[in-house]
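Visitor: model this:
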Amino acid sequence: MHDSATVPPAAAHIETAVRDLHTAGITACRGAFEPEWADRMRKDIEAAFVEARGREGGAVGRGPHRYYVEIHPEQLGGFVELVDHPWVRAVSEAVLGPDYRIVELGFDIPLAGAVNQPWHRDFPMPEETRRERRLTSLAFNLTAVDTREDMGPFEIAPGTQWDDDTRFGHAMFPPREDYPRYAALAERKYPRRGDVSARSALTIHRGTANHSPDPRPVLVLGVDAPGAGNDGHHDMAVTRAFRSSLPDRVRAHLDCPVVEELTPIVQKHTIEGLVMGDA
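Guide: Just a heads-up that it's a prediction; the model follows:
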């Protein structure tokens, strides 16, 4: 990890990130970690993926040849370094308040042959966002590979986190006649190992078709403002021994069940509209 990761980020950098999240709906910290850190993360993801696919409910489809797997913090060797990174902490606090909660840890993995997803947001717009334009959650993403064009890059339509349309299917999927608008706005992202992005999962986005022979795994860290309620969609837990080993400032934001022994997670954050891809 870069030495700068232990130094609080300049206030101007955090102000820029907050402004990005409220305008574009996405922001990033380039080179937050060394590429070798991301390589270790990839090995943890690959091990978790093999385990998850070997049992019922271990991995959930997000389209053809595309999966999502939720994991426990102890399955990620760099968990503490990630959640304790100064930029991650500062952005979480600036957007969600000092009592933000870590509610989700998982990964998306588009394999060779993954197709375009339909344009979507990850959950319906909360009332606080609709009434007050207040973001109540953030998704931090970390790529496990240096993203190439043929891998099916993540595509996002900046500024669409505020789109509020009764025509949205399940309050998440824009109608197909609006696709040209999102395509015109769309930006493809090409993060490299060690980069961290933060976005509002309300910003309309999609994974694109993976034409390469290589998977494109991406870690997801979900963070909520108090009372946002996304923890109800996840089953993250920690053992008593692991929790006691955490720094106080990490433990303060980790409000999940404490168990004697971890149980493999049966995925429940399904998004039915993604199962078929952009059919």
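
Visitor: drop to CA atoms for contacts and neighbour counts, all remaining ones
Guide: OK.

Visitor: and residue 13, how many neighbours?
Guide: Using other Cα atoms under 10 Å, residue 13 has 14 other residues around it.

Visitor: ugh, wrong one, residue 264
Guide: Applying other Cα under 10 Å, I find that residue 264 has 17 neighbouring residues.

Visitor: Can you show me the helices along this protein?
Guide: Assigned by DSSP state H, the helices in the chain fall at 11-23, 35-53, 79-83, 86-96, 127-132, 179-185, 240-245, 248-251.

Visitor: so which of those helices gets nearest residue 59?
Guide: helix 35-53 (5.6 Å; Cα to Cα).

Visitor: Second chain to compare with the first, below:
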Amino acid sequence: MSAVLQPQADHFDTATILGGLYGDGIIGCKGAFDRQWVQRLREDIDVLFQEALQQPGGALNRGPNRFYVEVHPERIRSFAELVTHPWVVAVCEAVLGPDYRIVEAGFDVPGPGAANQPWHRDFPMPEATSKGRRLNSLAFNLTTVDVYEDMGPFEIAPGTQWDDLSNCGCEKGMFPPKSYYHRYEARAQRKMPRMGDISARSALTIHRGTANRSDKSRPVFVLGVDAPDARNAEHHDMQVSKAYWNSLPEQVRRHLTCRIVDRPEPIIQVHTIEGLTMGV
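Guide: Model (predicted):
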């Protein structure tokens, strides 16, 4: 089952990509994949989510009825198609350079009853950004459902990837105080993508998941990618079996930061975000 055909990576405009990610902090590609492809991804996520719930520490709590699960790439049948999609490649090369590194694969599941998260960024601002004014990591999000207003859509405050939170008592450099919320609420955009759409964002851009008032879950696949100088791989433990590694095209192998093992072991997740365990 193949992704929808798109132009080659060099047909995407680098200035547009950089303008979006250095400006708003988020960009998207509509209809990057066909719905059948996304349905197949959802099937894999559903199986992996049930497995994770049965494994101690397998599903990280990110707030009431909201979970995050890291996965082995080989458990996602279309992983190679995702990471070689021309738009994904073009965005990675434009922002992170030709030697970008794929360091994270997982998914978020905001279920019915998930509450508003506090405004946050996913990790503290690195010096590459605070001093060098350079983005050295990206998060790609791929929805597995058509998102509607009552399903707890992702909300983001454009342009806030550059906000300096070092002198405001910001918890762990990630959670701005509530006195700053008016800034984010004034800028807030709720994203309601359709199946097949994909987005790329700086994980430093202030964002939150909103309350899911529907009776449906909203699973979204997450792909984390670093520039060579970033260190987010230290928070993850990507593994692939030797057989899977040998089956991957060279285009994937040269960008994948992982351990090659006889058989993938349970992932010990260390990228916990303790401030998200309570809704607001």
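
Visitor: Quick one, which of the helices of the first structure gets closest to residue 165 of the first structure.
Guide: Between those, helix 127-132 lies closest to residue 165 of the first structure; by Cα to Cα that is 10.8 Å.

Visitor: how much does that closest one stray from the second structure?
Guide: With mean Cα distance after the TM-score superposition for the first structure, helix 127-132 of the first structure departs from the second structure by a mean of 0.8 Å once superposed.

Visitor: so how far is that helix off the chain centroid?
Guide: 22 Å (Cα atoms, centre = their mean, to the nearest Å).

Visitor: State which strand of the first structure is the longest.
Guide: strand 101-110 (DSSP state E).

Visitor: Just give the number of residues close to the equivalent of residue 271 of the second structure over in the first structure.
Guide: Under the alignment (TM-score structural alignment), residue 271 of the second structure pairs with residue 269 of the first structure. Residues near residue 269 of the first structure, counting by other Cα under 10 Å, number 17.

Visitor: my guess is residue 68 of the second structure contacts residue 104, does it?
Guide: No: taking contacts as Cα atoms under 8 Å, residue 68 of the second structure lies outside contact range of residue 104: 12.0 Å.

Visitor: Alignment lookup: residue 260 of the first structure to the second structure.
Guide: By TM-score structural alignment, residue 260 of the first structure lines up with residue 262 in the second structure.

Visitor: Tally up the residues packed near the residue lying closest to its match once chain neighbours are set aside, please.
Guide: Spatial nearest neighbour of residue 262 of the second structure, excluding adjacent residues (Cα to Cα, 6 or more residues apart in numbering): residue 241 at 5.2 Å. By the criterion of other Cα under 10 Å, residue 241 of the second structure has 19 neighbours.

Visitor: Enumerate every residue touching residue 241 of the second structure.
Guide: Residues counted as contacts of residue 241 of the second structure (Cα atoms under 8 Å, 6 or more residues apart in numbering) are 260, 261, 262, 263, 264.

Visitor: Closest to residue 161 of the second structure out of the residues you listed?
Guide: residue 260 (33.9 Å).

Visitor: how far does stretch 200-220 of the first structure stretch from start to finish?
Guide: 12 Å (Cα to Cα, to the nearest Å).

Visitor: so that stretch matches what in the second structure?
Guide: Counting by TM-score structural alignment, stretch 200-220 of the first structure corresponds to residues 202-222.

Visitor: For the matching stretch, buried residues please.
Guide: 202-212, 214, 217-222 (16 or more other Cα atoms under 10 Å).

Visitor: leaving aside the residues next to it on the chain, what's closest to residue 96 of the first structure?
Guide: In this structure, residue 96 of the first structure finds its nearest non-sequential neighbour in residue 225, 4.7 Å apart by Cα to Cα, 6+ apart.

Visitor: That neighbour against residue 134, yeah?
Guide: No: here residue 225 of the first structure lies out of contact with residue 134, judged by Cα under 8 Å, at a distance of 10.2 Å.

Visitor: higher neighbour count, the two?
Guide: Taking other Cα under 10 Å, residue 225 of the first structure and residue 134 do not tie; residue 225 has more neighbours (22 against 15).

Visitor: so what's that one up against?
Guide: Taking Cα under 8 Å, 6+ apart, one finds 96, 97, 99, 100, 101, 136, 137 in contact with residue 225 of the first structure.

Visitor: Could you see which of the residues you listed carry over to the second structure?
Guide: Contacts conserved in the second structure for the contacts of residue 225 of the first structure, using both residues aligned by TM-score structural alignment, their matches' Cα atoms under 8 Å: 96, 97, 99, 100, 101, 136, 137.

Visitor: For the residues you listed, pick the one with the most neighbours.
Guide: Neighbour-wise, those (other Cα under 10 Å) top out at residue 101, 27 neighbours.

Visitor: That one against residue 253, yeah?
Guide: Yes: counting by Cα under 8 Å, residue 101 of the first structure touches residue 253, with 4.8 Å between them.

Visitor: quick revisit: wait, isn't the match of residue 260 of the first structure in contact with residue 242?
Guide: Yes: with contact defined as Cα under 8 Å, residue 262 of the second structure reaches residue 242; the gap is 5.8 Å.

Visitor: Please work out which of the helices of the first structure is packed deepest.
Guide: Of all these, helix 86-96 has the most neighbours on average by mean count of other Cα atoms under 10 Å, namely a mean of 21.

Visitor: That one vs the second structure - mean distance after superposition?
Guide: Following superposition, helix 86-96 of the first structure is found to deviate from the second structure by 0.6 Å on average (mean Cα distance after the TM-score superposition for the first structure).

Visitor: This completes my enquiry, with thanks.
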